[in-house]
Structure formats: structure tokens, C-alpha cells
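J.: mind looking at a prediction? Sequence and model below.
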Amino acid sequence: MRASRIENSKEIHISGAEGIYEFYELEKFLKKFFKRAIEHPKGLPDKIVFTLEKIKEEIQPVEALSVKTVFCESSEEAQKVINEHLINLGISEKAITVAWSVIKGQKMRGATLIDYLTAERLEPDKERGVRVSRIQMDKKRRMQVLKKIKNLSSEPQRVIEAVTIASKVAFCPEVVAEICVSDNPDYTTGYIASKEHGYLRITNIKKQGENTGGRAFFVKTPLDIEKLIKFLEKTPVVVL
């Protein structure tokens, strides 16, 4: 599902959702996705698009990242914690600066791909970015994650979806780390994710009411960009 609105002759992304489901589950989840689109804090969309695809390929298993919450009292503290983690992973300060500039200053539907050393942006479409798609979390793993964060988050479904995305991204050998800030004005918990540190929820990653946000994937080069994007966007995975 993708919901959007036209502002100043430009299509603005409002909300999105997806999953891999059995045929008998489709009606239930289509209703959930519709409700999610029309009740979004950004307001009613002008357009809601539902796309259903039959998956014919084998669904690839991906190991779920461990989940931990890092409590920060301010966005300044959160950014400092994030930067320290990323630097410890060998990511250059220049690359980190570029990532923050995209997240805070550019509206993108997907993620930017940034060379973790040179800071060069590598995504072919600088407006669309790269979308992580064809994903689902195993029901058993979902219950384990919910149990771990039930007292820490008022919106556990967001966490489930984010861990699912982050686990698929971290599975790629070319990816060093990911940083994500929601563009929802009422959701101020973001995350950084990597194979080494797992999925780290970061509270107060931005101030309440801010509608900026985005994703950045730090990658190693040289790499086959087309192959990486094809995996992230097209290969169906289940997170176990």
C-alpha cells in the first residue's frame, strides 16, 4: 500500500505498508492497510494504491537482528550516540554528515546509498531512492520481538516492520550500517542497524512535531549496485 497527497503540484508520500501473506489473509490485511492510510497523522491522502503480486520465487530466510533500546533525552544526545556507533563501524565522518543532510533536508520515498568512506551517493534515482520490499517476519519471531518491546513502545507494529526491513538490509554483505528516522511528526524513535550491533532503537532521535526523516544505507565499494538493489526490492524474504 502506498498513500500520497499532491502538494504544490508534487506527489508527497504519506504512508506505506506491505507484507507477504497467504491468499486467505489478504482481505484482513487490505482493510488494515486502508485504515492505516486514512488515519495517518499527516492527514488524508489524495491517492491510495494497493498492489498485489503473486510470489513465484522461493522465499529466502534471513536471520533477525537482535533488538535493543538506547534511551536518549534529546535529539542532540541521540545524534551523538548514533555518530559514535557509526564511527566505531569505520564509517567516515563525511559519510555520516551526508546521511544526516539527506535525512533532515531531502524528501525521498526510499533510502539513499552512501559509500561509507568517500560519502558518494550511489542510488540511481536521487528522488526515489531504494525501496526495501517483499518482506515478512516469521510469526514466532514476531512474538519474541513484541514480548521484548511491549513495555517500551506504544506502537509495536512499527518496531516489527522496522526490524524486518533492517534485518533484510543488514543481510547484504555490502551494507555496513543503516540509519533511519521516521518522517511522521509524532514518532520520535528511530534506529541504527548493523550486523555487529544489531537493531538499536534510539529514543528522541528528533523533536516532537518535526516531519523530516529518511533512511541511509552505508555501503562498501566496489559493489554491483544493480544486484544489491534487485535483492532489496525484488527478492522475497522471511525474517526468522
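T.: Yep, it's here. Numbering: from 1, shown residues only.

J.: going forward, measure contacts between C-alpha atoms and count neighbours the same way
T.: Noted.

J.: next SSE downstream of the helix ranked longest in the chain?
T.: Looking across the chain with DSSP state H, the single longest helix is helix 156-171. Sequence-wise, the next helix or strand downstream of helix 156-171 (DSSP states H and E) is strand 175-181.

J.: could you check the angle the very next helix or strand once past that next one makes with helix 156-171?
T.: Tracing the chain C-terminally past strand 175-181 and defining elements by DSSP H and E, one meets strand 190-194 next. Relative orientation of strand 190-194 versus helix 156-171 (axes from the mean of the first three to the mean of the last three Cα atoms, to 10 degrees): 30 degrees.

J.: alright, now check it against this:
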Amino acid sequence: MGQSRLYSVRMRASEKESHENGGSHISGGELLSTYSELRMSVDTLLEKALNHSRGKPDFLQIQCEIVNQPIKLLNPLTVQTNVVNAVEEGQELARYLLEKTGVHKGIIEKTYKEIPEYPVRGAILIDIHTGERVDQRIDKGVRVSRMDWQTKNFEKWATSKSVPTNPRLKEALTLATKVCNHQSTIAELCWSDDPDYIMGYVASKNIGYHRITQLKDYDDERGCRIFFVDTLTDINTYMSYLEEQPILVQWEEEEDHDTRVD
């Protein structure tokens, strides 16, 4: 994918009403596309919106916007898969991994108690010093945007690491790589709002991307995306990076020092 004339293609779909009018979120996604691939990119996101486990959308929006900023190339985070036998085991492991990233145990427990209060569409930013939410986006949260990973390069990486070449992993690892690249990010905790997908992850620059096979029960539509952040840096600049800085994940075998996937 060339660096000239790239477009950010974004999709969101909801039930009953638009998100702004209180509609229930169904699906979202985005790609970076060349002009010649715009139709294919739109079709890819349209297919995702119309065939989602959360239902059929009553509101669907696809937006294309040219990218004028320089695009940053990032190596993917290292990946490890952690197999657990129950949700409780998975959540215990997630807490342990968050501690390894440098988040204090008290902040982790405070955050977990307040997760039910955060039914938002985007990410929640939690101050690692106080445990308080600092994004001030109420029910919207922060939506990480303008990112992609070329499919051929992703599939080459996945084959070399013996992990699934599925779009869900590609999207999640691309997002985590962008988020954890910023110095303000200490860690990310995430599990999907899809009722048929129970896997989630903890990610940071120092421990990499840890997939956990169970972080919720089947048929549970409650998701979670929390960024633990160091507020000693400017939060507005940080949110601008998450929402506006275009990045491409690019794996180069000779530069990769990935850990073995279990």
C-alpha cells in the first residue's frame, strides 16, 4: 500500500437509531485504502455490518476521508496466547498481567468495580495514579481510528507465528499496536461485546499482546476496552494521537523478535 492518496474508510452500525440518538451499537470497523481499492474496502466493511452476530442494523454509516498526515509504520506487538478453562481464571490472569505492566493492584481493583458503569462504545481512559476516568467523553468514549495492516503482510506474520489468519485478530492487534506505541499508554484491557466471542487480551509495550481464551461467558453482550494511562503527559494530545494519527502495522521478519505463541 503506497503512502500517497490514502483514505480512511470507517463504518459504524446500530439498531433502532444512530449512536448519537441512543441506538444500540452493532458493529464498527475501519481500513486505510488507496483510491483504486476504495470499492473493495467499502464492500468489506459493508459485509461486516450486515452480517454481525449482534443483529441487523437499522442505521449504517460508511465514511471515506483522505489522509493528509504522514503515516507512521509500526512493528506489531509480540503475541502470546494464554489458554484458560473458565472466565474466573481468565480474569485473574488479566489482573496479574496488568500488574506486570506497572498498573498498581489497587487501581486495577478499583477499575474492575467500576466496569459495569462504563457501557460505552469507545475506550475508557483510566489514570494510573488515581484510578479515575479522565477522557470526559461520558457515554461515547474514545474511538481509536486511522489504522490498518495490509492483509498479505498480516497473513505472512500469522503463518510464521502459527496463529489464526482471521480478520478479528488482525483488527485487534493493529489497534493494540497503535495504542501501546504511545508513551502515555501503560496497558490496555479488552474483551469484545460480540455475544459469540469470549476471548480478550491485555496488551502493553513491555509485555506485548496477551490473548486470553476466556474473559466472559457466551451470550454476554457486554464488552470492555480500557486504556490505563499516565496523566503526567497531556491527555488531549494523547487522544488526538488515538483518533487522528494514521498508522500502518508492517512486519519485517528480519527485525522481529517475537516470543513463541503457546
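T.: Everything's here; your move. Just so you know, these numbers come straight off a predicted model, no measurement behind them.

J.: the longest helix of the first structure vs the second structure, average offset?
T.: Mean deviation of helix 156-171 of the first structure relative to the second structure after superposition (mean Cα distance after the TM-score superposition for the first structure): 0.4 Å.

J.: any idea how far that helix is from the chain center?
T.: The chain centre lies 7 Å from the centre of helix 156-171 of the first structure; the measure is Cα atoms, centre = their mean, to the nearest Å.

J.: what range in the second structure does it sit on?
T.: Taking TM-score structural alignment as the measure, the second structure aligns residues 166-181 with helix 156-171 of the first structure.

J.: buried sites along the matching stretch?
T.: Lys170, Glu171, Ala172, Leu173, Thr174, Leu175, Ala176, Thr177, Lys178, Val179, Cys180, Asn181 (16 or more other Cα atoms under 10 Å).

J.: list the contacts for the equivalent of Ser24 of the second structure over in the first structure?
T.: Mapped onto the first structure by TM-score structural alignment, Ser24 of the second structure lines up with Ile12. Ile12 of the first structure sits next to Ser4, Arg5, Ile6 when contact means Cα atoms under 8 Å, 6 or more residues apart in numbering.

J.: which parts of the stretch 51-200 of the second structure are strands?
T.: 59-66, 72-74, 79-82, 124-127, 147-149, 185-191, 200-204 (DSSP state E, counting those that start in this stretch).

J.: of these, flag the one that's most buried.
T.: When these are scored by mean count of other Cα atoms under 10 Å, the highest mean neighbour count falls to strand 200-204 (a mean of 27).

J.: how big is the offset of that one relative to the first structure?
T.: Between strand 200-204 of the second structure and the corresponding residues of the first structure, superposition yields a mean separation of 0.5 Å, by mean Cα distance after the TM-score superposition for the first structure.

J.: next secondary structure after that strand?
T.: strand 208-212.

J.: with the first structure superposed, average distance for that following strand?
T.: Mean for strand 208-212 of the second structure is 0.7 Å (mean Cα distance after the TM-score superposition for the first structure).

J.: what does His210 of the second structure align to in the first structure?
T.: Per TM-score structural alignment, His210 of the second structure is aligned with Leu200.

J.: again, but for His129 of the second structure
T.: Per TM-score structural alignment, His129 of the second structure is aligned with Leu117.

J.: once you drop chain neighbours, what's closest to that match?
T.: Ser92 (5.1 Å; Cα to Cα, 6 or more residues apart in numbering).

J.: so that neighbour makes contact with Thr118?
T.: Yes - Ser92 of the first structure lies in contact with Thr118 (Cα atoms under 8 Å); the separation is 7.5 Å.

J.: these two: who's more crowded?
T.: Ser92 (18 against 14; other Cα atoms under 10 Å).

J.: show me what that one lines up with in the second structure.
T.: Aligned partner of Ser92 of the first structure by TM-score structural alignment: His104.

J.: how close does its match sit to Thr111 of the second structure?
T.: 11 Å (Cα to Cα, to the nearest Å).

J.: same check, this time on Thr231 of the second structure
T.: Relative to Thr111 of the second structure, and taking Cα to Cα, Thr231 of the second structure is found at 16 Å.

J.: contacting residues around Glu127 of the first structure?
T.: Lys107, Met108, Arg109.

J.: what does the first one align to in the second structure?
T.: The reference is to Lys107 of the first structure. Match for Lys107 of the first structure (TM-score structural alignment): Pro119.

J.: what sits against that match?
T.: Asp139, Arg222, Gly223, Cys224.
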